[in-house]
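**Q** could you look at this predicted model? Sequence included:
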Amino acid sequence: MRKINRIIENNRRNLTKKQVLILTLGITMLAQPLSIAIPGAAYAASSTTSTTAAKSAQEQLVRVYEEMITSGAKRVDYKWANKTGTGARQSNVHVIEVDLTNPNVKLDVMNGKTGAITGYASTGTMVKNSGAVAGVNADFFNTSGKGVPMGAEVLGGSLIASPSKLKGMYAFAVTADRKPIIDLFDFNGTVTAADGTQWPLAGINKASYTIEPDNTYSHVNAMYIYTSAWTAARPDVKDSSTTPTEVLVVDNVVTQIADNSMITGTPPANGYILRTHGKAAEFVRNHLQVGETVSSNYGLVSQTTGKAFDPGSLQMLVGGHTILVEDGKASAFSRSISGISGTGNRARTAVGYSKDGTKVYIITVEDSDNSQGVKLTELQQLMVKLGVWRGVNLDGGGSTTMITRPLGEFSAGLTFPTEYGTVQRLLPSGLGVFSTAPQGQVKGIKASGSGVLFIGQQATYEMKAYDTYYNPVDPGTLTPTWKSSNAIGSFSGNTYTAQKAGSTTLSVKSGSGSDELPVEIVGGNQIAQMTVDVSSPVLEQGKTGTISVVAVLKDGRKLTVPASSMKWEMKGFKGTISDGKLTIDSIDEGAKAGYVIARYDGFSSVAVLAAGADKKFDDFEQTTYPISFSSTNGVVGTAAIVAGLSENAAAKALQLSYDFTGGSGTKAAYAVFNTTGKALEGKPSAITLDVLGDNSLNWLRAEFIDNSGKAHLVTLATQVDWTGWKQLKVNLPADQMGYPVKLKRIYMASIEDGQDERSLTGSVAFDNISFQYAALVAEPPRTKIQLTVGAKSATVGGQAMKLDVAPLLLKGTTYLPLRFVTEAMGAQVAWEPANKRVTVLRGDKLMEMWIGREEFLLNGLRKKSEVAPITRSGRTLVPIRLVSEQFGLSVNWDGKAGTITVE
């Protein structure tokens, strides 16, 4: 859910039973995955299959996966294309279909704080705490408020929050007789004094806000009722621009009246507090007395039909935003979508129902490395294609989260990455799916485990069991037997070792029950790029740093390659790689650079290390220069060196506090070093610092000023999504900065787009800032080489030399003997006869070529040449242009004389 911060802030600126296992297993399961799991992520499966690929490439919405969650609810995944034909942008759509005719499933509201309307929690926590089997974020809220949804809420048949008086804010409900509703609702209620006098209630359990379109304060001259579900502080003078008079009612008797003040504490379970102001407070003074009875009555009214709804007639209700689909067609938006990034490609959450009212569609769209998100107009289109007759928007992007329980699993988990990866935003409410089914007999079993592996990787697979209601049962008394459909890997018990690239099907059998799981073993020919990342590029004996390998496949997937699948080579130094860490044991004599070469199934990449050092910038213990605060667009805050933020209470750190609630547009709060910046020594290549995070999801950046006065902005963290201390290490754009440089400031920023998804106030701290100085890998000295086509004689630096094979002119391409040229130019060359592969290391470049293949690799990137290397007289010859372009050599060709000059 996204909060509508601008709307609100402008208000002021003022189960577990032990299950019995039945040993008779069903042979089939109702819904089996149609495809392999999402590679490289701990999320449930979602990708296309040969079946769906065989459908038309022109289809915009293609079903790719289906699995039961519980009786009456299943998860279905789709691929959505923003247009038909070539150039379409793909997005992943995840839908929970709920059959309202099935008595074994129900929908209800989940809250951030169990039993309360106020409080925050992640969607995953809400699902766990409420006992739901699936759930999504729901309703909108003000992130700077008290953790309360803006819309109405009916939980388990009880109205615990009234709707805010805002234009076009629709809500989704299910009646007690299991009929879905999407409508605009008003609140209607009265308080009756002992003398029979009545006063209208403005709402129940609401934070203060600005009423639309009147633009008036919500609590002025109004009476609100607060129940035990409201556990936060009630709106005070600062919140609401009103001084309250409050009344405590217990068992329908007035027990306390606080005139022009607030009652201490929260309402009891058998009572409530009336919060009044102005004319409503006058009603209290004139008609309510301690010891007298008082009664309240309230409910909801449809704005479109005028129909009154007793809360008991509703099973549940949760608030939303604009209407999206009406009568099976995209509808006009009922309120502005500018505040929820409606025209941008974002993650989305929505809910709708079918024309006959029997099916509810809970819809989410993923925004991640593998999915582009959608605009609201696209969301409307795909909802119509899904069969939605009436639908409402529930989110603006940043809160989009779906939690589902995989078939056979006892716990639910994240279905797909959020916009922040695995981080889930803290929210006040959600929409949950609950199973009400009794315990059933075992229906089937299910194979569970990774659907994507790398050669050499070991993975453990599990067998799950589920009953006739698709709820999990303990498979502990069953004995599974695992098999693979081919010989590209092997099982030892339930541990599978991938041995060759390809596709296989893993099967498990127990009694009469069986299941299959398709598994892909990635081959080197699928990789488009592979990157070796070393946390410190410094070549220094004893140095230890993290090392990881990430592969980008030709189909766009980005996967981490496990260390068990890699073959490592180290040149220029000796070291060890263990548990994701590289340790430099010793440096070869005379080595100016070190190379860590990672090989996987014929594909390679390299990380280059060079002599350098780490230099402390500041630990803020004895800072002698000024540090000040500055900001943009009305942001207020402080920047100061403080003690007591770390385990060592005496240690000091730089603390940056900020308040983004004022102003508009992109906002930033800066900690400024030495007024105009503090100069750095030499040419740093990276910055390391400790950051005390505030989980605000704001942007953390640093600004450097180079010798020409040009500013260089460096992202330290795209979102501060952690609390506590965390070390960050970020490379600097050394190739773009003119040295020397100054560190001018470190700052928190919140861009305007999606600003209401992030915290408006917070505090971070910085400590132990240092810079890394990795010397550039020196280019070998340039030497002039002269060769003649057809001649085995040459000169290198003016000295005559003999060649084993002469340069060759073939079909308009000039070939040079690779070993002679590269070694003469200071490169290292290795030949692997078995694979007909030649490896060349020169400067900071690793190049690999194969005889007869036009494809080659340069620093882990797959490229293609117009012609391939060849062999003559047992020697490798390469196209001169290939070498010159990739290694930066200068090549001159004299066609008349038939001579080649390389330098």
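**A** Perfect, I can see it now.
**Q** CA atoms for contacts and neighbours, from now on please.
**A** OK.
**Q** tell me which element the residue nearest to residue 168 when sequence neighbours are not counted is part of?
**A** Counting by C-alpha to C-alpha, 6 or more residues apart in numbering, residue 334 is the residue found nearest to residue 168 once chain neighbours are left out, at 4.6 Å. Assigning secondary structure by DSSP states H and E places residue 334 outside every helix and strand.
**Q** so which residues make contact with the lengthiest helix in the chain?
**A** In terms of residue count, the longest helix belonging to the chain (DSSP state H) is helix 376-386. Contact with helix 376-386 is made by 61, 80, 82, 324-325, 328-330, 342-344, 348, 352, 391, as judged by C-alpha atoms under 8 Å, 6 or more residues apart in numbering.
**Q** try 6 Å this time
**A** 324, 328, 330, 342 (C-alpha atoms under 6 Å, 6 or more residues apart in numbering).
**Q** can you check stretch 729-746 too?
**A** Outside stretch 729-746, the residues touching it (C-alpha under 6 Å, 6+ apart) are 670-673, 676-680, 685-688, 701-707.
**Q** second structure for comparison follows:
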Amino acid sequence: MAQHTQQVRPKGYLLIAPLLAGALVLSSSLNGGFVPRSYAATALTYQLVKQTDAIVTSGVRELSYGWVPSDAKLPTEAIHVLQVDLTNPYVKLDAMGGPKGSVTAKQSVGAMAKETGAVAGINGDVFRTGISTEAVPMGAQITSGKLLVSTEQLTGMYAFGVTNDGKPMIDQFTFTGKVTAADGTTFALTGMNKSAYMTEPNKAYSHMDALYIYTNAWTAPERPVNSSTKPTEALVVDGIVTEISVGTPIKTAIPANGYILRGHGDKTAADFIKTHLIVGEPVQSEYALQSLTNGATYAENAFQMMVSGHTLLVDQGVASAFTRNINGVSGSADRARTAVGYSQDGSTAYLVTVEENGGREGVTLKELQQILTSLGAWKAINLDGGGSTTMVSRPLGEFQIQLSHPTFYGTTQRLVTNGIGVYTTAPQGELKGITASGPRTLFVGGQASYSLKAYDTYYNPLDPMGLAAVWQLDKAIGTFNGGTLTATKPGKATLSVSSGQASDKTAIEVIGEAQISQLTVEPSSRVLRPGAVISVPVKATLSDGRQLSVPAASIKWEFRGFTGKAEGGKITVDQVQKNATAGYAIARYDGYGTVAVLAPGTEKTLEDFEKATYNVGFAGTPVETVGTTTISTGILGRENSKVLVMDYDFTNGSGKRYANAVLNDGKGISIADTPNTLTLDILGDQSSNWLRAEFTDAKGKTVYITIADKIDWSGWKNVRVDLAAGGLTGQSKLTKLYLVNQEEGQDERAVTGELAFDNLVLQYPPAQIAVPKPTIVMTVGKKDAKVDGKKVTLPGAPFNRAGTNYVPLQYIAAKLGAIYQWDNAAKKITALRGDRMLELWVGSSKMILNGKRLAATGTPILLKNNVYVPVRVITEQLGMKVEWDPKKKTITIH
């Protein structure tokens, strides 16, 4: 018996990527035990609210819903639905797969749709990933009436199909088949085009003593890899055995009119091939799918299509017990989800995705069940989720499909094994209408271009050539000029377009301050020095969970402690004020502010590789990891300069894998003194791998610091690394730049790629911004106070209102060394101290600290031209402590 070198775990145990930092992974038994957030003891509930409804083609609508929590402080999750009328004669569903029909080569849902002409689609079956298996669907796949992949012997796995008469079906299936030799001897077929796996519930090796059939849809080099079995194979062409190979795979390519029978076992399948199949004689292979529910048998052409999934979610209109353990798909955690179901009368199919991106975290499987029943699903199953979740569609009037919503990676689509495509077979009709094409969400000051699109009587696109467009906005949220909208103020409006008798309306939203929950700016450098040019990208997180990049043109900048200018997403420092301990670059969008705090310091180039004379090398772990590290020219974007290049290949490794760019034979590059920041340019490969650096400090201790949690970008990007936070102190050496392909969730990351590094710059600003830390003692009702033991007179006496102590803000801020600013028109206070910016409004409980919206314990009050604030609001938010003595009625700030 051949030795089994590695157990292959089903993809259902690997398909979800590592959760975001701070997320909680909850385990449950097969049927639960975890109470989802919408039904917890806190009485938190969710409601499904329809938000948009658009036509894709005749018989297909794309709808979006909000999964709205009863607690308004929590984000609204985004649900996306393709609603397909299965009774429409011009609509069909089909299974999409790999390039040119391959079942072992992955591609994105968008690429599948483009290749096959689908007008919409979602990702499909769960699948195994990694170097020890092929990316083959775990369940059955039928495309255009042809079985391409059989089911695996696993418990509780369900599939979605559409029969030849257009009826949807969700059921458990098993594969049944046999091969009949010319002498009449038969042998059972175990499966078609399958990777190696462990069967359930008996945990047997799938290909041991078994006979499989492989067609030309299997394009991987082995049949299959890592099966722990030695094959005996027969090539069959047009029903005739043309070649037999005992103990080794057949080298001949499988033709479209042929297949290979692969057997193992001297007394079983391999023996059948050796003993009963003869070159030149006929052989017959037949197979079908059998329902595990009612025993009915179905030929492959009984179905138009079939895509399999994971657990059953809905049965007879109610949430079902999970038919398969959901731990492997993080079923009790909030994640992106994909599902498919149909209505009670079988007339409507629902293709559903749940978004996970930015502030939207997705849902649990129990929540997904409630969403599906709310949509009207009578029966539904779970498909592959997490990073695989993808929906594409063709907007009305457009010729090309596009992402319906962000994926886990943003605009990047993960390569998957198959999907469900939506197709139209309608002929070209007459002009029915027009539609406006362009962005729906803008920022004040931003611009967007709109164009006229046309569609026919079947809602399929027509060339709009010759149609003149007239544009109008019903509300003055912007100005229109030649098809370009410039947003001038926040709000919602309807954009109308007309051409002759045809017209269309679309909703336009300009984001306003009230929608923002956090505004962030990540400067490429925090060193305050004349001549510094600093990239300052700004992002907004909205109260509904959306995370959007704010255009540079929409940001207004204010500078404190220095003078400068802002242009094109960068600020240039002109002059630094004498004795300034900090510089504050305040970014405002529609009045909402955040800050980048800069400090005087120096910068020193650590390495630009132009004159590097030391050796660089590559080291990989495990030993199967291969790659190279070189200092090269001609790299894209750095064609005329030298950069450090590392390419890597994790394909033949297993477990956690490392690719190391080793500097100076491991002796490293010397770093003087104690910098607190390293910036470097990185050419990313969008691999989602973890990028780190290895240092050796002055005491010889190894220090590891993360550069990027995941490389989620392509092209050159400047990255800032906080060395102080990573624990690097004293003179040190940079010894390695290295990549980690973690074992958990490896299916979410690339195993091959190339990175490049350039312009490593060290920053030496002060370790901490110096601020006064006085001890201030005040008494409620008295103007007399003490500052560091010295008597002072306050501009107004502290007072207590509704159990909250109020103090004069401007005076306290000045003693704490804060820069104080009063906006009389907005009744707004801005206080800058150390690395913090606090903003408050008279009469309002809202508070913004470093760009994050918070709720204050009390509202600022304006009395006799003095602003009073709750003492804990001003002091604790600016980094001080407060003590209250109720007997003496004294307030101590220190």
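**A** Thanks, I have the structure now. What you see is a predicted model, and the numbers here were worked out from it, not measured in a lab.
**Q** tell me which stretches of structure 1 form helices.
**A** 5-9, 50-53, 123-130, 237-240, 279-287, 376-386, 818-824, 880-887.
**Q** residues contacting the residue sitting furthest away from the middle of structure 2?
**A** What lies farthest from the middle of structure 2 is residue 791; by C-alpha atoms, centre = their mean that is 57.9 Å. Counting by C-alpha under 6 Å, 6+ apart, residue 791 of structure 2 touches residue 785.
**Q** can you do 8 Å?
**A** 784-785.
**Q** got it, and residue 652 of structure 1?
**A** Counting by C-alpha under 8 Å, 6+ apart, residue 652 of structure 1 has contacts 619-621, 641-645, 767.
**Q** what about residue 599 of structure 1, distance to residue 557 of structure 1?
**A** Distance of residue 599 of structure 1 to residue 557 of structure 1, computed by C-alpha to C-alpha, to the nearest Å: 19 Å.
**Q** of these two, give the one with the bigger neighbour count.
**A** The neighbour comparison of residue 599 of structure 1 against residue 557 (other C-alpha atoms under 10 Å) goes to residue 599, with 18 against 15.
**Q** that older thread, these two touch, right, the residue nearest to residue 168 of structure 1 and residue 325?
**A** No. Counting by C-alpha atoms under 8 Å, residue 334 of structure 1 stays clear of residue 325, with 10.8 Å between them.
**Q** looking at the two, which one has more neighbours?
**A** Neighbours per residue (other C-alpha under 10 Å) separate residue 334 of structure 1 from residue 325, with residue 325 holding more: 25 against 16.
**Q** and the gap between the more buried one and residue 630 of structure 1?
**A** For residue 325 of structure 1, the distance to residue 630 of structure 1 - C-alpha to C-alpha - is 46 Å.
**Q** quick one on the thing from earlier: most neighbours, which of the contacts of residue 652 of structure 1?
**A** residue 767 (24 neighbours).
**Q** which ones are touching that one?
**A** Counting by C-alpha under 8 Å, 6+ apart, residue 767 of structure 1 has contacts 618-620, 652-654, 689-691.
**Q** rewinding a little: report the buried residues of the longest helix of structure 1.
**A** Neighbour counts over helix 376-386 of structure 1 (16 or more other C-alpha atoms under 10 Å) mark 376-384, 386 as buried.
**Q** repeat for stretch 580-596 of structure 1
**A** 582-584, 587, 592-596.
**Q** TSV please, covering the residues you listed and showing distance to residue 780 of structure 1.
**A** Rendered in TSV, the data for the buried residues of stretch 580-596 of structure 1 read as follows (distance: C-alpha to C-alpha, whole Å):
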residue	distance to residue 780 of structure 1
582	27
583	27
584	24
587	19
592	10
593	11
594	14
595	15
596	19
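**Q** and residue 810 of structure 1, how far is that from residue 196 of structure 1?
**A** Between residue 810 of structure 1 and residue 196 of structure 1 the distance, using C-alpha to C-alpha, works out to 107 Å.
**Q** how close does the aligned residue in structure 2 for residue 365 of structure 1 get to residue 368 of structure 2?
**A** The equivalent of residue 365 of structure 1 in structure 2 is residue 354 (alignment by TM-score structural alignment). The spacing between residue 354 of structure 2 and residue 368 of structure 2, counted by C-alpha to C-alpha, is 8 Å.
**Q** circling back to that earlier point, corresponding residues in structure 2 for the longest helix of structure 1?
**A** With TM-score structural alignment as the criterion, helix 376-386 of structure 1 aligns to 365-375.
**Q** mean deviation, that stretch versus structure 1?
**A** With mean C-alpha distance after the TM-score superposition for structure 1, stretch 365-375 of structure 2 departs from structure 1 by a mean of 2.4 Å once superposed.
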